[in-house]
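Asks: predicted model follows, preceded by the sequence.
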Amino acid sequence: MTASDPIARAHAMPFGSVIMGDQVALRLWAPLADAVSVELDGGEPVPMDPMDDGWFEARVPGAAGLRYRFVLPDGTRVPDPASRFQPDDVLGPSEVVDPHAYRWSDGAWQGRPWREAVIYELHVGTFTPEGTFRAAIDRLDHLVDLGVTAIELMPVGDFGGDRNWGYDGVLPYAPDSAYGRPDDLKALVDAAHRRGLMVFLDVIYNHFGPEGNFLPLYAPVFTDRHKTPWGAGINYDDEGSRWIREFVIHNTLYWIEEFHLDGLRLDAVHGIVDDSPRHLLDELAERIRAAVPDRPVHLVLENEENEAERLARRDDDPVTYTAQWNDDVHHVLHTAATGENAGYYADYRGKTDLLGRALAEGFAYQGEEMPYRGSARGEPSGHLPPTAFVAFLQNHDQIGNRAFGDRITDKTPAEAVRAAACVCLLSPQVPLLFMGEEWAARQPFPFFVGFEGDLADAVREGRRSEFARFPEFQDPEQRERIPDPVAEATFRSAKLDWSDLDREPHKGWHDWYRRVLAVRHAEVVPRLAGLDGHGAAYEIVADGAVAVRWRLGDGSTLHLHCNLSPAEAAGFPEQPGEVIWREGRADGPDGVLGPWSVRWSVSQAG
């Protein structure tokens, strides 16, 4: 077989459905059930054979397309927790899928090194008018032309209803049918690889969504030993935890092997509480890296605790995790550009030392007490390479968790946004853009779900209560203006309008982002190979103004002089080397930068 020959890929699943000739083997771990049956295509339930350690198994006549549900002793019908597809949503039957049916054309794909990553986060349902995996393929050439090298899909695991951010998933192996079938997602990955684009997926292992989660009826999925923001913690360390850990680890391997993904972003891992001798996160990373030794797999964390130890390196390679989303960089850039100081922004607003530290060392807080948070946060991180951090000016959280889902370009002067954005995009940290950012999209990205009934009411009221603590929403009339998260109109308001690319000012913004990213690929990325830690320093010049320098992997030095304030700043040190980007009034007298001005330069070694 040559690299161009069609390839079939499948992950070996120890549970779920497996096609075996003219039969299908079905396996379910249900230690809390005395007996389990399986209902095939709506027929009479067929008893499953009890096995050791709480397992039940049945081998039934069938093939791809067979629909089945497990039946518990009380008659409750439940989907397969390892279902590969749910054609009728989370409450309907599971469908047997033949993973070998899709023939891949990306046999030559060997991935890309992390230092080349420019990530584009997108929500499949709102990225295009159609909101499907197949429709997203038509926009990949736009991303390549922009300078993006990786797309990151917000979670696609099956959730209740026909619209959702994805963080309410309950069947983590089944791509949601609102976006298409599993083969449609594979086609998107295949098409991305043909264009040189990596594909990452956001996955959630800290909780399950509220609708369609039947797991506690037959398995010890939760434990009272641990509490999380979503309730009882998932059982990763209590009695019966072995197969729950395996369920999650196999899910990561399933995405990487069967869907040929290049990496995963693990959501809110501070909510994964595990007191066992080997933390789930360590075992998970080790298993993935052992299973896929022949191409780079990039594992990225979201971690409120800013644990630098999880980003450790050995001979320039990550020991476990490749990088972490750097909220600190976002917060210092956002507060500088917007002047906002409500909520958690109070811990960052006006603190220029944190701006310099986050850019130079990764984490702004490295164990210090945070007044608004009310506790200490973070660990020393200056020993890590800048590429251990993902930097962004916008993402789904920082837009969508605002009351109205408004983007930074809605109310912030363009010159302030461009200054902050070029700091982010040309930094040695790995940049991430949120869909539509590159043309200053007019569409908001509000929180939305497709729940109904009491659950919809609970989400609606919870959303309004969440913003009651913000000063601008203490007025009940203001709170009533918050978009209804369960209304279809709220979801539709988030769909990108691609026709804006053809009109100003969006056309100009798009051109600006393309030019900045071209400079990144030409001047910064080639110098990141061999980059290590302890190679950066910063100096506070004035309020909102810093000078930062990084020693890069080829021995050169990258210099940043930035004034993220509305006033002129003087006192910058001499900036050596060749200037690679200017923003604002950055070419005036030595040592002076105008308001919202940035200058990047590179000096060679020696």
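Replies: Nice, thanks for sending it over.

Asks: make it CA atoms for all contacts and neighbour counts henceforth
Replies: OK.

Asks: for the stretch 501-606 of the chain, which segments count as helices?
Replies: In the stretch 501-606 of the chain, the helices defined using DSSP state H, counting those that start in this stretch lie at 506-519.

Asks: same deal with the stretch 201-350 of the chain?
Replies: 242-258, 280-291, 327-338.

Asks: what is the orientation angle of whichever helix or strand comes after the last one with helix 327-338?
Replies: Right, helix 327-338. Proceeding N to C from helix 327-338, the next assigned helix or strand is helix 352-361, under DSSP states H and E. Here helix 352-361 runs at an angle of 130 degrees relative to helix 327-338 (axes from the mean of the first three to the mean of the last three C-alpha atoms, to 10 degrees).

Asks: elements contacting helix 352-361?
Replies: Using 3 or more C-alpha pairs under 8 Å, 6 or more residues apart in numbering; DSSP states H and E, the elements in contact with helix 352-361 are helix 327-338, strand 536-542, strand 545-551.

Asks: which among the helices of the stretch 201-350 of the chain is found nearest to F70?
Replies: Closest approach to F70 among the helices of the stretch 201-350 of the chain is made by helix 242-258 (17.5 Å; C-alpha to C-alpha).

Asks: what sits up against that closest one?
Replies: 9-11, 13, 29, 99, 172-173, 205, 221, 235-236, 261-264, 280, 284, 287-288, 291-292 (C-alpha atoms under 8 Å, 6 or more residues apart in numbering).

Asks: the structure to be compared is supplied as follows:
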Amino acid sequence: MPARTTETWSHGAVMLDKEHTRFALWAPDAKQVTLLLYPLQAGQQDTAPLSVPMLAQEHGWFVVETASRAGSTYRYAIDNDLEVPDPASRAQESDVHSPSRVVDPQAYTWQHPHWQGRPWHEAVIYELHIGTLGGYEAVERHLARLAGLGITAIELMPIAEFPGARNWGYDGVLPYAPEASYGTPEQLKHLIDTAHGHGLMVILDVVYNHFGPDGNYLGAYAKEFFRDDKHTPWGVAIDFRRPEVRSYFIDNALMWINEYRFDGLRFDAVHAIESPDFLGEMAKRIRGSVAEGRHVYLTLENEHNQASLMQQGYDAQWNDDGHNALHVLLTGETEAYYEDYAQDTTGKLARCLSEGFVYQGHVNRHGEQRGEPSGHLPPTAFVLFLQNHDQIGNRAFGERLSQLCSEPALRAATTLLLLSPMIPMVFMGDEWASDEPFLFFTDHHGELAEAVRKGRREEFKAFAAFQDATQRAQIPDPNHSDTFHASRPHFEELDFQQDGPWVQLYRQLLALRRDEIVPRLPGSMAEGCTVLAEGVVSARWRMGDGSLLRIDLNLSSDAVLVDPVAAEHLLFDSRPAAQATPTDGSLGALTAQVSMTPGHGDRT
């Protein structure tokens, strides 16, 4: 086989036709690599594999084309010693240490092949964890309910193959392989296809900043994949300067978008990616691969608040600043990262509602400047939320806001969330004010399990409630199966045919968003936010049709005078209907009011 340039090879097993597959592995530290191929029928797993020498190519590649059908399993033998799964495995036989499986990307027949997605300004995102809901097939049972509620997109926590049968997903080590314990690649495609049939977009959370601690063999034969001079909270940094490394992740993103037809990707913790231009290249490659007319969205989690990335191919960023300010006002908690929002909390919330980020170059509690100016961006460039997997699961006992603040306060904050022009995201269970925990869970064993257990408890050592080792010992063990089962939503106990008050609230607010907010969102910009008192703000947005959206939010314990709103302009009052709306121009304690004043002319 003639030598080719680095850019030619695709990582992993690529089917050339129904009978033949090309296998390619980047292993610059290996002297030789052998493909161990198991073209076996069920019940013959004890049969010795067929050994196929792979041919050394330029730049550390080993490649071979051989007879191999979809469903065949294989490993790579490095220097006749170490046997490893394919780091670009499209599916695993059972777990991260098992053989990899050849997958035919054309095997699934799409029922909604002409789905083009939805405009971003229509997004109402529902974050969920596939494993706690029972796998790919089980999630399908919730799609009609979510669409009926007013959700327009589901966002899956990471599904890349991880060690064991239960994990948040952020310990993934085989990013091309959908987690086997959740179902097959075809079942995942069926979930996405079914969601599209309900008018739901599907967004995938991907982790490109690190690998998990168990099952990643890259360092044994491709040390250049990492750089010892840079470290992240998860270990040595990935070396995105290498073209082989960049293509590994970019091709993975392209696979999810074009083969699985995900409508978007959420990139986890990109502040840990030590390469200034990689994210720009990623967005450019994805945009260039998508057919004209198809809606595909790219969102970021980024502690650096790099507003400039929203002008380099990215649509939005998770707005942790908005969450943190609201959380402090709702709960009074100011420990750990909430300390950055303890002073002038109301002013910080006002900045968020009028300019997007709170930290736009401002100095944080560590004396470091954080963020870039963001006031020029539209509100739809920010994904706002009251809770997500991190903000619940990184609590010692996984408590939700329904346990941490009063019901009227949560209703008011939910009104802001669902009717502001920012893109709202809710976490599974929010729609019925669930009080079930969402804990941090893994399925590690041996020394690693003990290290994770100890590390989890040491994380809370600085908190006042966990100064004593006895107190920390009460924190649930991430590896115990009870921790996982406690985090599973108890849907069977709920009767969604008989809507409770919270489901009714969500349904009403999301109908208002659909009818009154979404049609006016294109071209909208913030017009400012006034602090009326501690915990009280009045935010205003000029909508695309010239109308003025105003949200008055009072998270204090006292009523506050506000400019009166004409009755015909009032869209919503967060207080239950049984409570009369005051006529004296006051905004009641723990209340949100939303109004829309007609504009003059179309600004879209």
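Replies: Perfect, thanks for sending it. All of these numbers come straight from a predicted model, not from anything done at the bench.

Asks: ok, back up a step: could you export the helices of the stretch 201-350 of structure 1 as JSON lines, including mean neighbour count and distance to V38 of structure 1?
Replies: Below are the helices of the stretch 201-350 of structure 1 laid out as JSON lines (neighbours: other C-alpha atoms under 10 Å; distance: least, C-alpha to C-alpha, whole Å):
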{"stretch": "helix 242-258", "mean neighbour count": "19", "distance to V38 of structure 1": "20"}
{"stretch": "helix 280-291", "mean neighbour count": "16", "distance to V38 of structure 1": "31"}
{"stretch": "helix 327-338", "mean neighbour count": "25", "distance to V38 of structure 1": "46"}
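
Asks: which residue lines up with W26 of structure 2 in structure 1?
Replies: In structure 1, W26 of structure 2 lines up with W29, judged by TM-score structural alignment.

Asks: gap between the residue lying closest to its match once chain neighbours are set aside and H396 of structure 1?
Replies: Among residues not flanking W29 of structure 1 along the chain, W55 sits closest, at 4.4 Å (C-alpha to C-alpha, 6 or more residues apart in numbering). From W55 of structure 1 across to H396 of structure 1, the span is 39 Å (C-alpha to C-alpha, to the nearest Å).

Asks: for F434 of structure 1, same thing?
Replies: According to C-alpha to C-alpha, F434 of structure 1 and H396 of structure 1 sit 7 Å apart.

Asks: all the strands of the stretch 401-550 of structure 2, in order from the start?
Replies: Using DSSP state E, counting those that start in this stretch, the strands assigned to the stretch 401-550 of structure 2 run over residues 423-427, 525-533, 536-542, 548-554.

Asks: distance to S94 of structure 2 and mean neighbour count added to those, as CSV?
Replies: Output for the strands of the stretch 401-550 of structure 2, formatted as CSV (distance: least, C-alpha to C-alpha, whole Å; neighbours: other C-alpha atoms under 10 Å):
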stretch, distance to S94 of structure 2, mean neighbour count
strand 423-427, 29, 24
strand 525-533, 50, 19
strand 536-542, 51, 24
strand 548-554, 50, 25
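
Asks: for D344 of structure 2, which of the ones you listed is the nearest?
Replies: Taking these one by one with C-alpha to C-alpha, strand 525-533 is closest: 10.4 Å.

Asks: next, the angle strand 536-542 makes with that closest one.
Replies: Interaxial angle of strand 525-533 of structure 2 relative to strand 536-542 (the same axes, to 10 degrees): 170 degrees.

Asks: to which residue of structure 1 is I154 of structure 2 aligned?
Replies: Under TM-score structural alignment, I154 of structure 2 pairs with I151 in structure 1.

Asks: and for F434 and H396 of structure 1, which residues touch both?
Replies: With C-alpha under 8 Å, 6+ apart, F434 of structure 1 and H396 have common neighbours E121.

Asks: in structure 1, what residues pair with stretch 386-394 of structure 2?
Replies: Taking TM-score structural alignment, stretch 386-394 of structure 2 hits residues 393-401 over in structure 1.

Asks: quick one: buried residues of that stretch?
Replies: L393, Q394, N395, H396, Q398, I399, G400, N401 (16 or more other C-alpha atoms under 10 Å).

Asks: for stretch 101-119 of structure 1, same thing?
Replies: Neighbour counts over stretch 101-119 of structure 1 (16+ other C-alpha under 10 Å) mark 102-107, 109, 111-112, 114-119 as buried.

Asks: do the same with stretch 326-345 of structure 2
Replies: Within stretch 326-345 of structure 2, the residues that qualify as buried are L326, H327, V328, L329, L330, T334, Y338, D340, Y341, A342, T345, counting by 16+ other C-alpha under 10 Å.

Asks: which residues touch P87 of structure 1?
Replies: So P87 of structure 1 contacts P93, S94, E95, S177 (C-alpha under 8 Å, 6+ apart).

Asks: alignment lookup: it to structure 2.
Replies: So P87 of structure 1 corresponds to E93, using TM-score structural alignment.

Asks: what's the matching residue for the residue nearest to W29 of structure 1 over in structure 2?
Replies: In structure 2, W55 of structure 1 lands on W61 (TM-score structural alignment).

Asks: could you count how many residues lie near that match?
Replies: Other residues within reach of W61 of structure 2, judged by other C-alpha atoms under 10 Å, total 23.

Asks: then G462 of structure 1?
Replies: With other C-alpha under 10 Å as criterion, G462 of structure 1 counts 12.

Asks: for K411 of structure 1, the count of nearby residues, please.
Replies: 9.

Asks: aligned to it, what sits in structure 2?
Replies: So, by TM-score structural alignment, K411 of structure 1 is matched to L404.

Asks: quick one: that match and T331 touch, right?
Replies: Yes: look at L404 of structure 2 against T331 with C-alpha atoms under 8 Å: they come within range, at 5.9 Å.

Asks: tell me the contacts of S487 of structure 2?
Replies: Per C-alpha under 8 Å, 6+ apart, neighbours of S487 of structure 2: T132, E436, P437, F438, L439.

Asks: ok, of the residues you listed, which one's closest to D321 of structure 2?
Replies: F438 (21.4 Å).

Asks: how near is the closest one to E399 of structure 2?
Replies: Going from F438 of structure 2 to E399 of structure 2 by C-alpha to C-alpha gives 7 Å.
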